[in-house]
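Visitor: What follows is a predicted protein model with its sequence.
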Amino acid sequence: MLKEGALDKFQGIFGLHVMPDLPIGTIGSRAGPFMAGSGRFEATIQGIGGHAAWPHKARDPVLAMSSAIIALQHIISRETDPLDSR
């Protein structure tokens, strides 16, 4: 779509986001991109499958990965300031 010129007629694109510190009825903006960020990492978790009759003989990679995801989300959502873009 971009190659076909879908955005050629627009001079700017705006997105809205909830900002609890702005007074009701106001919109905040500035020139250039803002409120965007990304990060990437790769992890490998290995385990050994098992049987419900012998759970003690397995190393469940699904449980390990779900615990890792919850722990990482905790760091992001509870330990970092969303306004700190470092």
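Guide: Alright, I've got the coordinates.

Visitor: rest of the way, CA atoms for contacts and neighbours
Guide: Fine.

Visitor: give me the number of residues near H74?
Guide: 12 (other CA atoms under 10 Å).

Visitor: does it sit in a helix or strand, and which one?
Guide: Following DSSP states H and E, one finds H74 within helix 61-79.

Visitor: so how many other residues sit close to A64?
Guide: Other residues close to A64 by other CA under 10 Å number 13.

Visitor: next one: M65
Guide: 15.

Visitor: Also A71?
Guide: Counted with other CA under 10 Å, A71 comes out at 11.

Visitor: how near is it to V62?
Guide: 14 Å (CA to CA, to the nearest Å).

Visitor: Then Q73?
Guide: Distance from Q73 to V62, by CA to CA: 16 Å.

Visitor: try this one next to it:
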Amino acid sequence: MDVTEFEELIDRLGEDLSLWPDDRRLPAEALLARSPAAQALLEEALVLRRALAAPPMRAPAGLADRIVAAAAKMQDDTAEPRTEGETAGS
């Protein structure tokens, strides 16, 4: 087994080698024992699985309201006509 085949098997069978059929698992374990590239692929798959299994992150309370208010203020600030040399808030 080479690293490319190992990567394809991770994509198809998942990162838990204990669930792989013996005819795939045994060569994969042998490859892992000698290949840093295969080890890195397996670690990436494990990290991805943990990230996907983690609970979703929530925005802080009121964040959407603060964004809308800031956008409205920016729009108001740019909508005011100014004379030459005048700045916002003057």
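Guide: The structure has been received and is ready for your questions. As the structure is a computational prediction, the values presented were derived from the model and not from experiment.

Visitor: Mind checking the TM-score on these two?
Guide: Here the superposed chains carry a TM-score of 0.27, computed using TM-score structural alignment, normalised by the length of the first structure; 30 aligned residues with a CA RMSD of 2.8 Å.

Visitor: Which strands or helices does the helix holding H74 of the first structure pack on?
Guide: Counting contacts by 3 or more CA pairs under 8 Å, 6 or more residues apart in numbering; DSSP states H and E, helix 61-79 of the first structure packs against no other helix or strand.

Visitor: Buried residues in it, which are they?
Guide: Residues of helix 61-79 of the first structure classed as buried: none (neighbour count, 16 or more other CA atoms under 10 Å).

Visitor: same question, stretch 32-51 of the second structure
Guide: Here stretch 32-51 of the second structure shows L32, A38, Q39, L41, L42, A45 as buried, counting by 16+ other CA under 10 Å.

Visitor: Take these and keep only those in helices.
Guide: With helices taken from DSSP state H, the overlap with the buried residues of stretch 32-51 of the second structure comprises L32, A38, Q39, L41, L42, A45.

Visitor: For those residues, name the two members farthest from one another.
Guide: L32 and A45 (13.6 Å; CA to CA).

Visitor: in the second structure, which spans are helices?
Guide: Going by DSSP H, the second structure shows helices at 3-13, 22-34, 36-53, 63-79.

Visitor: residues touching S66 of the first structure, list them.
Guide: Contacts for S66 of the first structure were tallied using CA atoms under 8 Å, 6 or more residues apart in numbering; there are none.

Visitor: how close does it get to Q73 of the first structure?
Guide: Taken as CA to CA, the span from S66 of the first structure to Q73 of the first structure is 11 Å.

Visitor: and if you look at E79 of the first structure?
Guide: Distance from E79 of the first structure to Q73 of the first structure, by CA to CA: 9 Å.

Visitor: wait, which of the ones in helices among the buried residues of stretch 32-51 of the second structure is closest to E7 of the second structure?
Guide: Nearest member of those to E7 of the second structure, counting by CA to CA, is L41, at 6.8 Å.
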